[in-house]
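Student: Got a predicted structure plus its sequence, pasted below:
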Amino acid sequence: MGSGYTVNVSIDGFRFRIPVNIVANGGEYYYVVNEPRCGNTCAEVKGQVLSYMRRFNVDVLEAVNQVVRDLDGVDKQDFEAALYYLLRDIRSYGPITVPLFDEYVEEVELNNWSQPVTVVHRELPGIRLVTNIRFEGEVEAREFIYSFSRRGLPRNVSLMKPYIETILPEGHRFTGTIGEITLGPTFSIRKFPEKPMTLEDLVSRGMLKPSTAAYLWLIAELKGFIMISGPMSSGKTTLLSAIAGKLPMYSKVVTIEDTPEIKIPHPHWVRMFTKDGDEKSRVEMFDLVRLAVRYRPDYIIVGEVRGEEVHALFQASALGHGMLTTFHASTPNELIIRLTSPPLNVNPGNLQLLSTVVFTAIRNGRRQVVNVMEPRWVNGRLEFMELLNEQGEVDVERSVKVRELGRFYGIDVNEELKRRTKLLTMKPA
C-alpha cells in the first residue's frame, strides 16, 4: 500500500479518484484526504446548482447541466470539483465519503464535534488515525446525524430518543448520538468489506499458519464446535467468516447476529437477526438459536455469544450441529471464568463440548492467531491443551478432538490436514 494511494469514489455513475496519504509524525498517525480544490468558480457553480434545485425541484444532475449551460467559461477542473462536492454532499456521505469508500478503512468515528474525525485502518489495526476531516460546528455535526434518519433508514433519532443504531445501505453499522446523552454529536461507523477475506487471504497476510488454517477448516467441516476468543478488533469475526466460507456448498448454514456482519458465499444460507422491542415483541439470540435448530441446519453460526443463548449453543452442539461463534476473553482462564460465572453460568462439564478455542490478538501492529487450545477434563478439573508449537504451527499429535472426529467420520486426519494445508498455500493459476 505504501504511504499514499488513491481511493475510487463512485457516485451516481461518476467516478472520482481521490488521493489519500498515511503520515506518521511523533508517534501519531494521520489520514490525509486530498480532495479537489474548490475555488471561486467552483463555489459559484455549487451555489447556483443548489439554488436551481430549490427553485425548480429538480435532480442535482439536471440542475448541474442547466447551470453549466448558463455559465460561460467554466473549465473542466472547476466543473469536476463542483460536481464532486455536490454529489458527495447530496448523494453520498458528505465529508466522510472518502473513508467510507476506502477499502482499507475499517471504522470511521467522531468522538467530539470540535475535533477531527478519526479512522481505524486495516494496515494499522488497533490505532486511531487522525484525519484532516472536520465539521464546521456542532450544528453541522448534529445535522449530519439527523440526515441518516432522513435517508429512510430503519431507525430514527429525535430529542426523545437522542441516539440512532442502524445499518447503512452498504452494510456498514452506524451508531450516533445528537447530544443529550453525550457532550455533543458523536458517531461510529463500523465498515464491513463487500468481499470477505478467505482463509487463504488470512494465511497470506500472516494472521495464522497454513497448518492452523487447515486444522480449523477440518474441525469446522466435521461439525466441531469452534469458539474464537479475543479482545475487540482482533479479527475474530474476520476469521469466523473465513472459516465459514470453507463449509461444504451442499450443507445448510444458519447465522444469528445482532447486526449483519458475517458474509459467506453459500447457496443454502439462512440469516437471522435479533429484534429490539418490549417484552412481548423483542426477539433475542436465545430465541433464535432455538428457532435455528428447527431449520435442521448442518451448521449454526452465532456472531457473538454473551448471554443465555450460550446454553442453547451447547445443547445444539450436543445434538450434532456444527457450531462457530466468537467470545470476548483474552486468556483461557478469563474464558472459563466468564463462561462459568453469572450471568452465563455454563456448567464446567459442558465446556468439554468445545472442540477448540482460538485466541486472537493484535501483536506488533498485526492481527494474529496467538493460540489454539482444546479443553480436557483432567483429574476432575478442566484444562486447556495448547496445540501450537514454537513456529505457530498446529501439532496434530497434541489434538484429541481432531482424532476423535477423524475416527467418527472414518478419515485419516494426518493426510487430510496435509492436503488442506497444500490447498491453502497454492498460488492461483
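Tutor: Sure thing, it's come through. Residues are numbered from 1 along each chain as shown.
Student: drop to CA atoms for contacts and neighbour counts, all remaining ones
Tutor: Fine.
Student: list the contacts for the spatially most central residue of the chain?
Tutor: The chain has Phe192 as the residue nearest its centroid, 4.2 Å off, counting by Cα atoms, centre = their mean. By Cα atoms under 8 Å, 6 or more residues apart in numbering, Phe192 lies in contact with Glu106, Gly171, His172, Glu261.
Student: If we use 7 Å, what do you get?
Tutor: Gly171, His172, Glu261 (Cα atoms under 7 Å, 6 or more residues apart in numbering).
Student: now what about stretch 152-163, what contacts it?
Tutor: Counting by Cα under 7 Å, 6+ apart, Tyr146, Ser149, Ile164, Glu165, Thr166, Gly176, Thr177, Ile178, Gly179, Glu180 sit against stretch 152-163.
Student: how about a cut-off of 6 Å?
Tutor: Ser149, Ile164, Thr166, Gly176, Thr177, Ile178 (Cα atoms under 6 Å, 6 or more residues apart in numbering).
Student: Farthest pair within these?
Tutor: Thr166 and Ile178 (14.5 Å; Cα to Cα).
Student: Who has more neighbours out of those two?
Tutor: More neighbours surround Ile178 than the other of Thr166 and Ile178, with 26 against 19 (other Cα atoms under 10 Å).
Student: Any idea how many residues pack against the nearest residue to that one once chain neighbours are set aside?
Tutor: The shortest distance from Ile178 to any non-neighbouring residue, by Cα to Cα, 6 or more residues apart in numbering, is to Pro185 (4.3 Å). Close neighbours of Pro185, defined as other Cα under 10 Å, add up to 27.
Student: Wait, Pro185 touches Gly179, no?
Tutor: Yes: using Cα atoms under 6 Å, Pro185 makes contact with Gly179 at a distance of 4.9 Å.
Student: Structure two is appended below for comparative analysis:
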Amino acid sequence: PSAGLGAPLISPPLAPVKAGPPPAATLLATDNRRSESYYETKGTVFSALIEAIDLAQLARLDADAAREEIRDIVNEIIAIKNIVMSISEQEELLDDICNDVLGYGPLEPLLARDDIADIMVNGSGTVYIEVAGKIHKTGIRFRDNQQLLNICQRIVSQVGRRVDESSPICDARLADGSRVNVIVPPLSIDGPALTIRKFTKEKLTLEQLTRFGSITPEGGEILKIIGRCRVNSIISGGTGSGKTTLLNCLTRYIDDDERIITCEDAAELQLQQPHVVRLETRPPNIEGEGQVTMRDLVKNCLRMRPERIIVGEVRGPEAFDLLQAMNTGHDGSMGTLHANSPREALSRMESMITMGGFSLPSRTIREMICASVDVIVQAARLRDGSRRITHITEVLGMEGDVIITQDLFLYEIIGEDASGNLTGRHRSTGIGRPRFWERARYYGEEKRLAAALDAAEIADESLPR
C-alpha cells in the first residue's frame, strides 16, 4: 500500500508549483467539497499514476515539463477508468496530484499566497493561517497523518536534516527563507505539528514600516542612522512581533564594503550587501555527535575577520560571545532576543550568561552589557494584530549596581476605534543629544540625526495632549 499521497516520490520538489492562490474566502470556509469519495478517487488515480510514470525520467524534467507530463497521464487515467468528473473537479484533482508529486501537497495554495504570515498545521485535519495579524482556520486538510509526515520529511531533507521518532523535533527552512518547525509523534499527540513562518517575496523597508504606522518618519530616520553608524544594537520583542523583519530593515543601511557574518539556527536573514557569509547551526546526528551550537559559530566568527556579526536570535550562552565581539572592535553588531521591554532584555541577557555556566559576579556581567550594547529597539505585536516599534532606548551606563537607560522614542496606546483597532502615537522624549552622537559625527551623520530629533520634537508638540 502507498505510504500516503505525500510520499516523497522525488526527494526535492522541482520548484514551487505555479498554481494561482485561491481567494481567501475559499480557504477560510470549511472545505465540505473534499469528501471521502474525493480522496478515494484521488487515491485510485494516484496509484495508477505511480505504476504508469517513469520517476527517473520525470526527475530529469524541469518543473513545467514535469507538470505537463503528469497532467497528460492523469487525464488518460481518468478517461480509461471512466471516472465521471466536471471540468473544474478534474482541474482541482490535477492540481492536487501535481502538488503532491512535485511540491508540498495541500500546503502549496497557502505557500503561493503572499498575504499569509504563518501557517500552522495541527495534525492532518486542522490547518490555521495568520493573515493581517489575525489567526483563521482554513478548509485545507491532508489525507492522513502519514501524508503530513511525508511532506514534513520532504521539507527538512532539503536542508540535510531529518525528523522521525528518534529525532522528533526539527528546525528547517524553505527555499525562499521561510522558517519551518516540525514536531512529530510521540511528542506531538495528535499527529505531526508543522509551523511555517512565511517570508514575503517583497523585502520590507523602513519606509514601508513608516507607512504601516510601525514607526514615525523621524524614528525611522534615527533607525537608519543607527544601522549606518555601526551602533551595537539589540532588537527585542515577543514571538511574532517582527524582530527579524526589523533586523532585515536595519541591515539595509550597512555599507556595501563591510564584511558581515550572520549566525542563525535556520538561515532566514535576507541581507542585500555583496560581502556576506551566512552560517547555520547543526543538530546532532543519530549517534548524538556532530552538533554545532550557536556559541561555536559566534566563537568561530571572531577568526573570520568580520566587521559586523549578526546573530539571528540570542537565546543562550552565545550572548557572552556576542557581547565580547561587540566590545572588541566589531562595532555595529546586532542580534535579536525575546523580551517584553528594553529593561527585561537587559535582564534576559544577564540570565543567559549566568545560565551558560560563567561564574562571573553580577556587577561584572552588567558592566560588560553596558560597555557592549548601545541601543535596544523594542518591537511588539498588539492585541489587534498590528506591529509597532514601542521603544528606541539607549544604554547609558551603571549607577551603583543598576544599568541606566534612556528612551529616545516611545509608543503610547491612546484607545480603540470603532473597528476594534488600537489607536496610539509615537512620541519623542525630547532627548536632544543621544549618547551615540559622537559616533554619528564620526560617520558624518550628526546633521541628519539633529534634524530627525528636532523634527520629532516639533511633531510631538503638534500632537494633542
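Tutor: Looks like it came in fine. All values reported here derive from a predicted model rather than from experimental measurement.
Student: ok, back up a step: can I get the contacts of stretch 152-163 of the first structure in JSON lines including secondary structure?
Tutor: Listed next are the contacts of stretch 152-163 of the first structure as JSON lines, based on DSSP: H, G, I helix; E, B strand; the rest coil:
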{"residue": "Ser149", "secondary structure": "helix"}
{"residue": "Ile164", "secondary structure": "strand"}
{"residue": "Thr166", "secondary structure": "strand"}
{"residue": "Gly176", "secondary structure": "strand"}
{"residue": "Thr177", "secondary structure": "strand"}
{"residue": "Ile178", "secondary structure": "coil"}
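Student: Could I get the buried residue list for stretch 377-395 of the second structure?
Tutor: 377-381, 385-395 (16 or more other Cα atoms under 10 Å).
Student: Among those residues, give me the pair with the biggest separation.
Tutor: Going by Cα to Cα, the pair spanning those furthest: Gly385 and Val395, at 29.2 Å.
Student: What's Leu199 of the first structure aligned with over in the second structure?
Tutor: Residue pairing (TM-score structural alignment): Leu199 of the first structure is matched to Leu206 of the second structure.
Student: For the one helix or strand Met53 of the first structure maps to, which outside residues touch it?
Tutor: Using DSSP states H and E, the element containing Met53 of the first structure is helix 40-56. Under the criterion Cα under 6 Å, 6+ apart, residues Ala63, Val64, Asp78, Ala82 lie in contact with helix 40-56 of the first structure.
Student: Any figure for the gap between the first one and Ala43 of the first structure?
Tutor: What that stands for is Ala63 of the first structure. For Ala63 of the first structure, the distance to Ala43 of the first structure (Cα to Cα, to the nearest Å) stands at 15 Å.
Student: and the equivalent of Glu404 of the first structure over in the second structure, how many neighbours?
Tutor: Per TM-score structural alignment, the equivalent position to Glu404 of the first structure in the second structure is Glu438. If you count neighbours by other Cα under 10 Å, Glu438 of the second structure ends up with 13.
Student: In three-state terms, label Glu438 of the second structure for me.
Tutor: Looking at Glu438 of the second structure with three-state DSSP, the answer is helix.
Student: if we can go back for a sec, compare Ala63 and Ala43 of the first structure and say which is more crowded by neighbours.
Tutor: Ala63 (21 against 16).
Student: Could you check how far that one is from Asp89 of the first structure?
Tutor: For Ala63 of the first structure, the distance to Asp89 of the first structure - Cα to Cα - is 15 Å.
Student: What of Leu222 of the first structure?
Tutor: 50 Å.
Student: Looking at those two, which one has more neighbours?
Tutor: Leu222 (20 against 13).
Student: Now check the second structure for the residue matching that one.
Tutor: So, by TM-score structural alignment, Leu222 of the first structure is matched to Cys229.
Student: Same check on Leu387 of the first structure?
Tutor: In the second structure, Leu387 of the first structure lands on Leu408 (TM-score structural alignment).
Student: what do you get for Glu180 of the first structure?
Tutor: By TM-score structural alignment, Glu180 of the first structure lines up with Pro186.
Student: Tally up the residues packed near its match, please.
Tutor: Neighbour count of Pro186 of the second structure, defined by other Cα under 10 Å: 13.
Student: Leaving out the residues flanking it, which one is nearest to it?
Tutor: Using Cα to Cα, 6+ apart, the nearest residue to Pro186 of the second structure is Glu165, at 6.7 Å.
Student: what's the counterpart of that neighbour in the first structure?
Tutor: Using TM-score structural alignment, Glu165 of the second structure sits opposite Leu159 in the first structure.
Student: Wasn't its match part of a helix?
Tutor: No: assessed with three-state DSSP, Leu159 of the first structure is coil; it does not lie in a helix.
Student: okay, now it: neighbour count?
Tutor: 10.
Student: same deal with Glu143 of the first structure?
Tutor: Neighbours of Glu143 of the first structure using other Cα under 10 Å come to 12.
Student: got it, and Glu62 of the first structure?
Tutor: 12.
Student: Give me the distance between the residue in the second structure that it lines up against and Asp95 of the second structure.
Tutor: In the second structure, the residue paired with Glu62 of the first structure is Glu69, using TM-score structural alignment. According to Cα to Cα, Glu69 of the second structure and Asp95 of the second structure sit 13 Å apart.
Student: try Lys137 of the second structure
Tutor: Where Asp95 of the second structure is concerned, Lys137 of the second structure sits at a distance of 22 Å (Cα to Cα).
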